[in-house]
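J.: below: sequence and its predicted model.
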Amino acid sequence: MNIVMNAIRQNRKKLLTFSAGSIFYTLFLLYVWTLFSETFGDILNLFPKQLQIIAGFGDDLSTAGFLNGEFMHLIGPIIVGAFGITLGSSLIASEEENKTIDQFLALSISRNKYYIEKFLSLICLMLILTTVIGITLQLGVFIYDINLDLTNILYASLGLLIYGITCGSISFLSGSIFAKNSTASLIGAGIAILGYVLDSVYKTVTSLSFVKYLSLHYYYNNNGVILNGLDYKHFLVLFSIIALSFIIGIYIFNKRDIKS
């Protein structure tokens, strides 16, 4: 587990930065909700129904309904997705680019052990960030005395965790294949952004509804995870992507030449 702890230490500044940003934005968003909770429905009706749907808002005007649109649909995935992509693209690729990977492999550490523990560090770091988000939501409930069940918070944290790991695992796979941080980041970010775009397209263009099956965002939050919990079939798809990324990545990492 030394590799895991070393990776966590190396990425502690990223973790602190993303955590601080998450805390600030979440508390600010909940404060905004206290200002407009009584008139939220009226404000929402100023916008076309189709735009409301694209933005992730439905008929639920509760705190959870507000957070589903304002946080879970866009900002939350951006935070955890960016964090996962940043980690996934750098955990192996950056060390290979900087030639520091040799220090580990020279210690008779197998490639399997190195790869697995690096992947575990991605999961651990993502778990810490999403736990911070969950605790911040609960803290906001106490500070602002708003109505948000612990169950909704747990749903939100778990959904964001799985989405973040999915984005991170795609970048991790890309880094394992191409050994370039920039390439891995570009692939991970491209897939995540495309997923959001396709999610918006299928909601507005009936004839293109099939594109939703190509969208990570669709599988992550089509069910309104903070409101209704996990859609197990959809999250099974995300788990499958994580598993396939891990399996393909470790196979290729073991077969190819390491830059030194």
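T.: On my side now, so go ahead.

J.: drop to CA atoms for contacts and neighbour counts, all remaining ones
T.: Fine.

J.: next SSE downstream of the top helix by length along the chain?
T.: Counting by DSSP state H, the longest helix found in the chain is helix 111-144. Scanning forward in sequence from helix 111-144 by DSSP states H and E, the next helix or strand is helix 150-178.

J.: in that next one, what's buried?
T.: Of the residues in helix 150-178, 152-178 count as buried by neighbour count, 16 or more other C-alpha atoms under 10 Å.

J.: over to stretch 233-244?
T.: Buried residues in stretch 233-244 (16+ other C-alpha under 10 Å): His234, Phe235, Val237, Leu238, Phe239, Ile241, Ile242.

J.: which of the three states applies to Leu46?
T.: coil (DSSP: H, G, I helix; E, B strand; the rest coil).

J.: what of Asp257?
T.: coil.

J.: what number of residues lie near it?
T.: 8 (other C-alpha atoms under 10 Å).

J.: next one: Phe24
T.: Per other C-alpha under 10 Å, the neighbour tally for Phe24 reads 12.

J.: second structure follows, compare the two:
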Amino acid sequence: MNGILPVFRRSLRDSWRSLLGWTVGLAAVLLLYLPLYPSLGGNGQLQDIISALPKQLVETIGYDQISSGAGYTQSTFYGLMGFLLLTIAAVLWGSAAIAGAEESGRAELDLAHGIGRGQYALESAVAVLVRLLWLGAFSGFVVWSLNDSAELGLAGSRIVGASAALSGLAFLTASAALLAGAATGRRVWATGVGAGIAVVGYILQALAKQSTDLDWLNALSPYAWVYRQSPLADGVDPGGLALTWGLALAFVVASIVALRTRDLRG
């Protein structure tokens, strides 16, 4: 492999169809949910439905503020469908970046052509990051473009913050999968760790909403770090956002170290 950033360039080239598919999927979800707000949330109809549900269930799924444009967008997309879709993409891309390449034999072949292990891990991580940033930015753009027609009343700066939170949460998942793949060389472990970070984080914040005695669980949940304070309604929490991105970058550094110190599978 020759040229500048060979692993990064090949990764983007090989995954453009996948990236296009995820982009279309996110657009479809946003175009399905957000235009419904004026007929549901705007006239109180949705709030009446939510009021009929158990309070703890409503708080668990984040529908307690759904009657506002910010609450509706956060509850339906950023906190649920967008989170789900970007998490799946992050797990797939993160587990394939190193572990998948090693299991297929491609990583060993690339390293035999003079690419350092640290470089391989770093470029793989950057390739995943660029794709997730694209999905986050694209989602924010679609939300912004629908803001007026869907009567959401969202501030542009808060859309940017919500998209940064969503992208950071997804990259944390991907970097965890990347680290597990670099440490074990097994895709099943990479997938399990990446998915586990996302699922456990979501469950912990859901449990924390059930009782004030469990509020401390929010400190252990990456989901709560970025969403306990609604980015769209109250602005993104700088500390939670910094912690999420910082831990993701730490996982990338750990991936580089892990790959450099481990014997690759034959």
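T.: Good, I have the coordinates. Owing to the predicted nature of the structure, the values given are computational and were not obtained by experimental measurement.

J.: look up how far Thr63 of structure 1 lies from the counterpart of Leu34 of structure 2 in structure 1.
T.: When structure 1 is aligned by TM-score structural alignment, Leu34 of structure 2 is paired with Leu30. From Leu30 of structure 1 across to Thr63 of structure 1, the span is 9 Å (C-alpha to C-alpha, to the nearest Å).

J.: next one: Lys180 of structure 1
T.: With C-alpha to C-alpha as the criterion, Lys180 of structure 1 and Thr63 of structure 1 are 42 Å apart.

J.: got it, and Asn147 of structure 1?
T.: Going from Asn147 of structure 1 to Thr63 of structure 1 by C-alpha to C-alpha gives 6 Å.

J.: ditto for Leu127 of structure 1
T.: Per C-alpha to C-alpha, Leu127 of structure 1 is found 24 Å from Thr63 of structure 1.

J.: please apply the same query to Phe119 of structure 1.
T.: Taking C-alpha to C-alpha as the measure, Phe119 of structure 1 and Thr63 of structure 1 are separated by 35 Å.

J.: now do Ile8 of structure 1
T.: Using C-alpha to C-alpha, we find Ile8 of structure 1 at a distance of 34 Å from Thr63 of structure 1.

J.: only the buried residues of stretch 226-234 of structure 2, if you could.
T.: Val226, Tyr227, Arg228, Ser230, Pro231, Leu232, Ala233.

J.: okay if I get these as TSV plus secondary structure?
T.: Putting the buried residues of stretch 226-234 of structure 2 into TSV (three-state DSSP) gives the following:
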residue	secondary structure
Val226	helix
Tyr227	helix
Arg228	coil
Ser230	coil
Pro231	helix
Leu232	helix
Ala233	helix
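
J.: nearest to Arg260 of structure 2, of those?
T.: Val226 (32.0 Å; C-alpha to C-alpha).

J.: wait, Ile98 of structure 2 sits on Glu123?
T.: No - in this structure, Ile98 of structure 2 is not within contact of Glu123 by C-alpha atoms under 8 Å, at 10.4 Å.

J.: who's more crowded, those two?
T.: Ile98 (31 against 19).

J.: what residue of structure 1 matches up with that one?
T.: The equivalent of Ile98 of structure 2 in structure 1 is Ile92 (alignment by TM-score structural alignment).

J.: how much space separates that match from Ala156 of structure 1?
T.: Note on Ile92 of structure 1: its distance to Ala156 of structure 1, by C-alpha to C-alpha, is 29 Å.

J.: what range in structure 1 matches stretch 233-242 of structure 2?
T.: With TM-score structural alignment applied, stretch 233-242 of structure 2 matches the range 227-236 in structure 1.

J.: no wait, stretch 153-163 of structure 2
T.: The aligned range for stretch 153-163 of structure 2 in structure 1 is 147-157, by TM-score structural alignment.

J.: go on, stretch 48-59 of structure 2?
T.: Under TM-score structural alignment, the counterpart of stretch 48-59 of structure 2 in structure 1 spans residues 42-53.

J.: quick one: contacts for the residue nearest the centre of structure 1?
T.: By C-alpha atoms, centre = their mean, structure 1 has its centre lying nearest to Gly164, at 2.2 Å. Gly164 of structure 1 sits next to Pro77, Val80, Gly81, Ala82, Phe83, Gly84, Met126 when contact means C-alpha atoms under 8 Å, 6 or more residues apart in numbering.

J.: now swap in Asp234 of structure 2 and tell me
T.: Contacts of Asp234 of structure 2 (C-alpha under 8 Å, 6+ apart): none.

J.: for Val257 of structure 2, see how far away it is.
T.: The spacing between Asp234 of structure 2 and Val257 of structure 2, counted by C-alpha to C-alpha, is 38 Å.

J.: on that earlier part again, which non-adjacent residue is nearest the match of Leu34 of structure 2?
T.: Spatial nearest neighbour of Leu30 of structure 1, excluding adjacent residues (C-alpha to C-alpha, 6 or more residues apart in numbering): Gly140 at 6.6 Å.

J.: no further queries at this time; thank you.
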